[in-house]
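> 3D, please:
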Amino acid sequence: MTHLDLAAPVEELAKALVDIPSVSGNEDRIADAVEAALAPLAHLEVTRLGNAIVARTHLGRAERVVIAGHLDTVPIKGNVPGSWDGDGFLVGRGSVDMKAGVAVQLSLAAALDAPTRDITWVFYDQEEVEADRNGLGRVARERPDLVEGDFAVLCEPTSGVIEGGCNGTMRAEVRIPGRAAHSARAWKGLNAIHRAAPLLTTLAAYAAETITVDGLDYREGVNAVRIAGGIAGNVIPDECVVTINYRFAPCWSLEEAQQRLEALVASAGLDGYHLVYTDLSGAARPGLDAPLAASFAASVAATGVEEPRAKQGWTDVARFGELGIPAVNYGPGDPELAHADDERCPVEDIRHCRAGLEAWLTS
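Sure thing, here's the model as predicted:
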């Protein structure tokens, strides 16, 4: 089993985590290491559900904060184990998304045996895949008591800036029928791929909005992300499937966002199509008006970083929102480098985020 030294400099702990392969669905090894590192700490109650680990203080404080991060990564592409470059970066898969953030969690979980608020540390699996496999969602369903709290911080990469709320996301398959025929007698068939053209034109012409919610600007996006059709080079395709991804602002409920997407697809004027949702994840409002969020924002602002901004991607703050827990994103690393082949996180970011969270949790 890999040994994690929680007393090591936080950037060294981050590299140790990067060095453990943990592609979604294969988090056993890293979960074992996290559990083994936390179990001896007398100030924490450690619970494991599958490959999710929850560690909680029970100090009788007036408030409880949940601080969460996921253990999995997208597939490796020659970038594990990690390495250092000469410009002060930790390089490797997961360095940004989000093992640097997990290192901050682990380092503080070990060091803070008497914080001013009770803390629940959550380390979970399968965030980078379909929503129904998400480890945080599983914990919330099976043991909701483990994630109760007054406020939550998700250590997703934000370059050390608080990012409020998140866009929602959904994927839908639009199945467009045709009629098969030999391509030498194409007039006998009905080409389903050709029939998809009005939908693709509609999507290409669509001007996505930027919507302000509680003072933060969320950029929407509607895109075709996959197209499939045909069974052979000499057969007129009898079906074409266009997969659409819609990223929507937190002013819309999931149901409202579905209605907006369905109206857009209908405006293409296709006949006989069938729309099927393959992924649905709601958005989360910024939550910065909650007292603990305001306290945290003030503490981070005191370090000289920029004002809070909107989280443009989807994150698990939405799950906390569904539980009625205000939540923000705050962690090391540039989110634009998440999943990149040259994924890299500034060491200074890791140290800064650790110091920012420690100052707030001990103030």
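> going forward, measure contacts between C-alpha atoms and count neighbours the same way
Fine.
> mind listing what's buried in stretch 31-49?
31-38, 43-44, 46, 48 (16 or more other C-alpha atoms under 10 Å).
> give the contact list for the residue most central in space within the chain.
The chain has residue 315 as the residue nearest its centroid, 3.4 Å off, counting by C-alpha atoms, centre = their mean. Contact analysis of residue 315 by C-alpha atoms under 8 Å, 6 or more residues apart in numbering lists 156, 166.
> what kind of secondary structure is it in?
coil (DSSP: H, G, I helix; E, B strand; the rest coil).
> Throw the buried residues of stretch 31-49 into CSV and include secondary structure and distance to residue 76, thanks.
Below are these laid out as CSV (DSSP: H, G, I helix; E, B strand; the rest coil; distance: C-alpha to C-alpha, whole Å):
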residue, secondary structure, distance to residue 76
31, helix, 18
32, helix, 20
33, helix, 19
34, helix, 20
35, helix, 23
36, helix, 25
37, helix, 25
38, helix, 26
43, coil, 35
44, coil, 33
46, strand, 29
48, strand, 26
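> Tell me how far the nearest residue to residue 184 once chain neighbours are set aside lies from residue 29.
Counting by C-alpha to C-alpha, 6 or more residues apart in numbering, residue 184 lies nearest to residue 234, which is 7.4 Å off, once chain neighbours are set aside. Distance, residue 234 to residue 29, by C-alpha to C-alpha, to the nearest Å: 48 Å.
> Residue 26: neighbour count?
16 (other C-alpha atoms under 10 Å).
> Check the one 4 residues further on too.
A count of neighbours around residue 30, defined by other C-alpha under 10 Å, yields 24.
> name the element it belongs to?
helix 28-38 (DSSP states H and E).
> now do the same end-to-end measure for stretch 45-53.
End-to-end for stretch 45-53, by C-alpha to C-alpha: 10 Å.
> which residues are contacting it?
Under C-alpha under 8 Å, 6+ apart, the answer for stretch 45-53 is 27-28, 31-32, 34-35, 38-39, 54-58, 122-125, 135-136, 139.
> can you do 10 Å?
If you take C-alpha atoms under 10 Å, 6 or more residues apart in numbering as the criterion, stretch 45-53 is touched by 25-32, 34-36, 38-40, 54-58, 70-71, 120-126, 134-136, 138-139, 142-143, 146.
> Now the second one, please; I'll put the structures next to each other:
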Amino acid sequence: MPSLDLSASSIELTRAICDIPSVSDDEQTLADAITEAVSGLAHLDVYRDGDTIVARTDTGKAQRVVIAGHIDTVPLNDNLPTRFIEVDGQPMLWGRGTVDMKAGVAVQLKLAAELVDPRVDITWMWYDHEEVAADLNGLTRLAKTRPDLFAGDFAILGEPSNADIEGGCNGNIRAIVRTAGVRAHSARAWIGENAIHKVAPILMRLSEYRPKTVAVDGLDYREGLNAVRIAGGIAGNVIPDACEVEVNYRFAPNKNADDAESHMRDVFAGFDLEVIDVSEGARPGLDAPLAQEFIAAVGGVPRPKYGWTDVARFSALGVPAVNYGPGDPHLAHHDNEQVPLSQIESVERGLRAWLSNP
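Okay, the predicted model is just below:
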């Protein structure tokens, strides 16, 4: 079994974690290595649920912070093992998971080992199945078996944010918009009704749609409404009697899921619409006292998170949460994933400065 040396630099630790493949549904080897690495640390109480590992300090501090990161990645495409490269004079670590989000996990593991007496009590969470369906997510499972572990005054997700603070996240809803026709032989098309042709008004509404930018608690969230899949037809000589357009709506966190669904139904009025997946967004939570202290310690100007992240889970529980991790989110899931070494070090410095006792 691979082992992790938590005394190594956060850069070397990132490389070691990335070089242990952990595509969703195959996280056990990395989860075993993390469990072995933290189980021997006397200042941490360690709990494991499947391939999710929780490590907690219990020093009796008045406040508790939850810091979490997922250990799975999207599938590989000849982008492991990792390697050090240089881009425009900047040292980088290249390979699957370097951005999303093992650099963040590496920083968390190093600090979990070294912060024996932090200024607040800390719950560290490293979880599985983030990159797949929400019902498989390790945090979904953990919330059912040990909801007490989510208790905290503030939460940080190590999602890639270019080493800046990104508050909250957009919500995400997917729906199928359907059309129906009448099947017929294509040589006698006039007998049937072409369901694919009937999606033209759906596509026109999408092409004419102008997404909004919505200010929420001082941050500007950009929305988006897009077709992401079209399916229809059964053979090259058959008029199709059914067609589906899958539509994805990213909505600002001033709306809830019901608001988002209502908006989609308004846009596609007159068509059959079925919601197939929905995730609530999260407001920034930057007005919480601990969030203000964190911003002051890390520096910079907080920005919005456009993609959905698990900060929404904490927000739903009343725990304000932000994203803070190394890596450019534009490179998440990209086959050319690469993270600046300087960002790994910057995030480590920022978290260490905030979490260490004065």
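> my guess is residue 70 of structure 2 contacts residue 124, does it?
No - judged on C-alpha atoms under 10 Å, residue 70 of structure 2 makes no contact with residue 124 at a distance of 11.1 Å.
> shared neighbours of those two, anything?
Going by C-alpha under 10 Å, 6+ apart, residues that sit against residue 70 of structure 2 and also against residue 124 are residue 105.
> What residues does the residue nearest to residue 184 of structure 1 make contact with?
181-186.
> Could you give me the PyMOL syntax to select whichever of these are buried?
Buried subset of the contacts of residue 234 of structure 1, written as a PyMOL selection, criterion 16+ other C-alpha under 10 Å:
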select buried, resi 181+183
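> Now the two most distant members of the contacts of residue 234 of structure 1.
181 and 184 (8.3 Å; C-alpha to C-alpha).
> Find residues that contact each of those two.
With C-alpha under 10 Å, 6+ apart as the test, residue 181 of structure 1 and residue 184 both reach 234-236.
> secondary structure class for the equivalent of residue 171 of structure 1 over in structure 2?
Correspondence of residue 171 of structure 1 to structure 2, assessed by TM-score structural alignment: residue 174. When classified by three-state DSSP, residue 174 of structure 2 comes out as strand.
> If you drop the residues flanking it in sequence, what lies closest to residue 174 of structure 2?
Residue 174 of structure 2 sits nearest to residue 248 (C-alpha to C-alpha, 6+ apart), 4.5 Å away.
> what residues are up against the equivalent of that neighbour over in structure 1?
Under the alignment (TM-score structural alignment), residue 248 of structure 2 maps onto residue 245 of structure 1. By C-alpha under 10 Å, 6+ apart, the contact list for residue 245 of structure 1 reads 169-173, 221-226, 261, 279.
> May I ask you to confirm that residue 245 of structure 1 belongs to a strand?
Yes - using three-state DSSP, the assignment for residue 245 of structure 1 is a strand.
> Would you mind listing the buried residues in the top helix by length along structure 1?
Ranked by residue count, the top helix of structure 1 under DSSP state H comes out as helix 347-361. Counting neighbours by 16+ other C-alpha under 10 Å, one finds that the buried residues in helix 347-361 of structure 1 are 347-358, 360-361.
> what's the closest of these to residue 107 of structure 1?
Nearest to residue 107 of structure 1 among the buried residues of helix 347-361 of structure 1: residue 354, at 8.0 Å, using C-alpha to C-alpha.
> ok, and the closest non-adjacent residue to that closest one?
residue 104 is the one closest to residue 354 of structure 1 (C-alpha to C-alpha, 6+ apart), at 5.3 Å.
> next one: residue 229 of structure 1
Closest to residue 229 of structure 1 by C-alpha to C-alpha, 6+ apart is residue 240, at 4.4 Å.
> The helix or strand hosting that neighbour vs structure 2, average offset?
Following DSSP H and E, the helix or strand that holds residue 240 of structure 1 is strand 239-248. Taken over the aligned residues, the distance from strand 239-248 of structure 1 to structure 2 averages 0.4 Å (mean C-alpha distance after the TM-score superposition for structure 1).
> Show me the helices in structure 1, by range?
Using DSSP H, helices in structure 1 cover 10-18, 28-38, 100-111, 135-142, 192-195, 197-205, 254-266, 291-301, 317-322, 347-361.
> okay, those helices in CSV with distance to residue 64 of structure 1 next?
CSV is the format used below for these (distance: least, C-alpha to C-alpha, whole Å):
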stretch, distance to residue 64 of structure 1
helix 10-18, 24
helix 28-38, 19
helix 100-111, 14
helix 135-142, 16
helix 192-195, 54
helix 197-205, 45
helix 254-266, 28
helix 291-301, 10
helix 317-322, 14
helix 347-361, 10
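> right, so the ones you listed: which one is the most enclosed?
Stretch with highest mean neighbour count among these: helix 100-111 (a mean of 26; mean count of other C-alpha atoms under 10 Å).
> Under the alignment, what does residue 261 of structure 1 map to in structure 2?
Checking TM-score structural alignment: residue 261 of structure 1 goes with residue 264.
> cool, and residue 147 of structure 1?
Checking TM-score structural alignment: residue 147 of structure 1 goes with residue 150.
> That match against residue 156, yeah?
No - counting by C-alpha under 10 Å, residue 150 of structure 2 does not reach residue 156; the two are 11.9 Å apart.
> higher neighbour count, those two?
Set side by side, residue 150 of structure 2 and residue 156 show more neighbours around residue 156, with 26 against 20, by other C-alpha under 10 Å.
> Look up how far residue 4 of structure 2 lies from the more buried one.
Residue 156 of structure 2 is 23 Å from residue 4 of structure 2, by C-alpha to C-alpha.
> got it, and residue 316 of structure 2?
Distance from residue 316 of structure 2 to residue 4 of structure 2, by C-alpha to C-alpha: 34 Å.
> try residue 192 of structure 2
64 Å.
> between those two, who's got more neighbours?
residue 4 (20 against 17).
> Quick check: that one touching residue 34?
Yes - if you go by C-alpha under 10 Å, residue 4 of structure 2 and residue 34 touch, sitting 7.1 Å apart.
> Common neighbours of the two, please.
17, 109.
> Skipping adjacent residues, who's closest to residue 125 of structure 1 in space?
Going by C-alpha to C-alpha, 6+ apart, residue 125 of structure 1 has residue 135 as its nearest residue, at 4.8 Å.
> who's in contact with the residue mapped onto that neighbour from structure 2?
When structure 2 is aligned by TM-score structural alignment, residue 135 of structure 1 is paired with residue 138. Applying C-alpha under 10 Å, 6+ apart to residue 138 of structure 2 gives the contacts 49-53, 70, 125-130.
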